[in-house]
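K.L.:
below: sequence and its predicted model.
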Amino acid sequence: MSHESGHGHYFVPAPSMYPIIGSTAILFMGSGAALTMNKMELGYGLLAIGFAILIYMLFGWFGTVARESEAGKYGDQVDLSFRWGMSWFIFTEVMFFCAFFGALFYMRNLSIPWLAEESTVLGNSYWNAFSGIWPTAGPGVHPEFTIIGAWGLPAFNTFLLLTSGVTVTFAHWALKKNDRAGLKKWLLATIFLGALFIACQAYEYAHAYNDLNLKLTSGAYGSTFFMLTGFHGFHVTIGTIMLTVIYFRSAAGHFTPEHHFGFEGVAWYWHFVDVVWLGLFIFVYLM
């Protein structure tokens, strides 16, 4: 059932099949991932089916929400629910990255110095007299690798993301002034900067693998470097897709200066991505 929106009413959507469709997608994706990791060819097909179902669900469910919003069915209480939901989602993302930053801190400041101390106490034959100087692949014999300097491409990527934070803010200001041309212009600029960041990171990864011998398998440094930057790159990709959707919705005349949380939620997410990158630039590249 549903009720008309307003200050005193809360919109209740009609029953939807999309939750069970999403669960089906997760079932196929989880089964496919498990089989793929065990080198079973069936896993690739199941993964493809799962992703196809997930994309169908996202288009259908988000499209339904957008149509309900544009029909004026969402009142102040629904808007507040969306804001709380997005806030808690971003909080979970913060905790996700805190776990990886915590792992980096633990290795650099606790476990690696402890292993180096044990290596010294037990003699040169133990772990080849592991020195514990960061960056390191860890104790034992590992192929040599070269780290990526902070003041090359990483600094340029920092400039790109910080600039994109400014352009998405300009887009927000334009929306609040009902400047549709400015909204679309600044959104396109933000999307371009996000896509350029992704392209630069792809080049950085290719350079690391082919020229620097820096890989995910490069011990402690390689695993933390690629896990942190890789997951951040994934979030930038998702954010760029979200901004693209918002651009097409804006071009279709969606959002008003008074009601535009769809835009605001994506802007929050994009600023979160910017802040995480600053932490990466400092703790992964600089230190």
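P.N.:
Nice, I can see it.
K.L.:
going forward, measure contacts and count neighbours with C-alpha atoms only.
P.N.:
Fine.
K.L.:
Val121 is in what secondary structure piece?
P.N.:
Here Val121, judged by DSSP states H and E, is contained in helix 112-122.
K.L.:
tell me which helix or strand comes right after that helix.
P.N.:
helix 153-176.
K.L.:
counting by contacts, list what that following helix packs against.
P.N.:
Using 3 or more CA pairs under 8 Å, 6 or more residues apart in numbering; DSSP states H and E, the elements in contact with helix 153-176 are helix 180-210, helix 261-280.
K.L.:
centroid residue for this structure?
P.N.:
His235 (1.4 Å; CA atoms, centre = their mean).
K.L.:
name the nearest residue to that one, sequence neighbours excluded.
P.N.:
Nearest-residue entry for His235: Val273, 7.0 Å, with adjacent residues in sequence omitted and distances by CA to CA, 6 or more residues apart in numbering.
K.L.:
hang on, Glu258 packs against Lys176?
P.N.:
Yes. Contact criterion CA atoms under 8 Å: Glu258 and Lys176 qualify, at 7.4 Å.
K.L.:
more neighbours, the two?
P.N.:
Lys176 (17 against 10; other CA atoms under 10 Å).
K.L.:
another structure for you, compare them:
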Amino acid sequence: MTTQYYVPERSYWPILASIGLFLMALGAGTLINGLQQDGSNHGKWLLLTGAALMACIVFAWFRNVVRESRAGLYSAQMDRSFRWGMSWFIFSEVMFFAAFFGALFYIRVFAVPWLGGEGDRGSSNLLWQGFTAEWPLLQNPDSELFPGPSAVISPWGVPLINTLLLLTSSVTLTIAHKGLKTGSRATVKLWLALTILLGIVFLGFQAEEYIVAYTELDLTLKSGIYGATFFILTGFHGLHVTLGTVMLIVILLRVLKGHFDAEQHFGFEAVSWYWHFVDVVWVGLFLFVYIL
């Protein structure tokens, strides 16, 4: 028995993607480091150029993959390769968020108590006279340089609504997946569109939350370690929700064009895996950032 394995034609996409990623990294670094001696800062334009190049590359590269799949060029071995690739990608995303959750754990359990004089590693009078260790940290040790927020966001308002939105979106996406397996394309279109709508509403509420944090609560990236960890964790999650929503929109467009069937629909499954992962991360954020 001969095992078929598709070998794609020579492609320039990998090298172009490397150039795009390099421009994004160079632009981000230049932007963070501030103005040049002549008062200019080209970081923003390098970052935007790299991002635009990456968007075009991803669109064109994925279009090639879709065409190859639709042409029946992929074998069972390729299907396994795609599944392993998506699995390792999600694992890397798990490690990405685990690093930030680990930093939050270290700050709350070790660093802040040490600064407050707990144990034999620190003293409340060693660096900052009268510093009180508490979480969330509203009064920073150096309050003049890093003024703390006036208040934190209540978990029982917008965060709770967003939690319900994402949990509901996992249900609607599962229903759409079931519809695809049973051949009910009307079910797929309806519930997939509803999932996209829930993701967009989530992003709208998160944008409103950020506006309130900056304008009313003085909760910013510059408001000490609490503000930094809050926006890094929720901000990166919001970025993942944005990417997931874009991916769902692409999948919906493919469904409308007649792509996928009950047997061959790994593109749909891959995006479903990613979306469910993003939902699980949000549950962790809701518990450890907003509530505890």
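P.N.:
Yep, it's here. Note that the structure is a prediction, hence the values are computed from the model and not measured.
K.L.:
quantify their similarity with the TM-score.
P.N.:
With the length set by TM-score structural alignment, normalised by the length of structure 1, the two chains reach a TM-score of 0.93; 282 aligned residues with a CA RMSD of 1.9 Å.
K.L.:
before we move on, back to that, out of the helices and strands packed on helix 153-176 of structure 1, nearest to Lys73 of structure 1?
P.N.:
helix 261-280 (13.8 Å; CA to CA).
K.L.:
follow-up on the earlier one: could you find the counterpart of the residue nearest to His235 of structure 1 in structure 2?
P.N.:
Counting by TM-score structural alignment, Val273 of structure 1 corresponds to Val278 in structure 2.
K.L.:
ok, Phe100 of structure 2 - contacts?
P.N.:
The neighbours of Phe100 of structure 2, taking CA atoms under 8 Å, 6 or more residues apart in numbering as the test, are 229, 232-233.
K.L.:
would you mind checking which of these is nearest to Ala111 of structure 2?
P.N.:
Thr229 (13.5 Å).
K.L.:
map the closest one onto structure 1.
P.N.:
Per TM-score structural alignment, Thr229 of structure 2 is aligned with Thr224.
K.L.:
right, and that match touches Phe105 too?
P.N.:
No. At 10.3 Å, Thr224 of structure 1 does not count as touching Phe105 under the criterion of CA under 8 Å.
K.L.:
these two: who's more crowded?
P.N.:
More crowded of Thr224 of structure 1 and Phe105, by other CA under 10 Å: Thr224, with 19 against 13.
K.L.:
what helix or strand is the more buried one located in?
P.N.:
Using DSSP H and E, Thr224 of structure 1 falls in helix 219-251.
K.L.:
angle of that helix against helix 261-280?
P.N.:
Orientation check (axes from the mean of the first three to the mean of the last three CA atoms, to 10 degrees): helix 219-251 of structure 1 against helix 261-280 gives 160 degrees.
K.L.:
remind me what helix 219-251 of structure 1 packs against, helices and strands.
P.N.:
Using 3+ CA pairs under 8 Å, 6+ apart: helix 219-251 of structure 1 touches helix 76-106, helix 180-210, helix 261-280.
K.L.:
measure the residue nearest to His235 of structure 1 to His260 of structure 1 for me?
P.N.:
The spacing between Val273 of structure 1 and His260 of structure 1, counted by CA to CA, to the nearest Å, is 20 Å.
K.L.:
tell me which residue of structure 2 lines up with Thr167 of structure 1.
P.N.:
Under TM-score structural alignment, Thr167 of structure 1 pairs with Thr172 in structure 2.
K.L.:
wait, that match sits on Lys189?
P.N.:
No. With contacts counted by CA under 8 Å, Thr172 of structure 2 stays clear of Lys189, the gap being 10.9 Å.
K.L.:
tell me the one of the contacts of Phe100 of structure 2 nearest Gln206 of structure 2?
P.N.:
Leu233 (12.6 Å).
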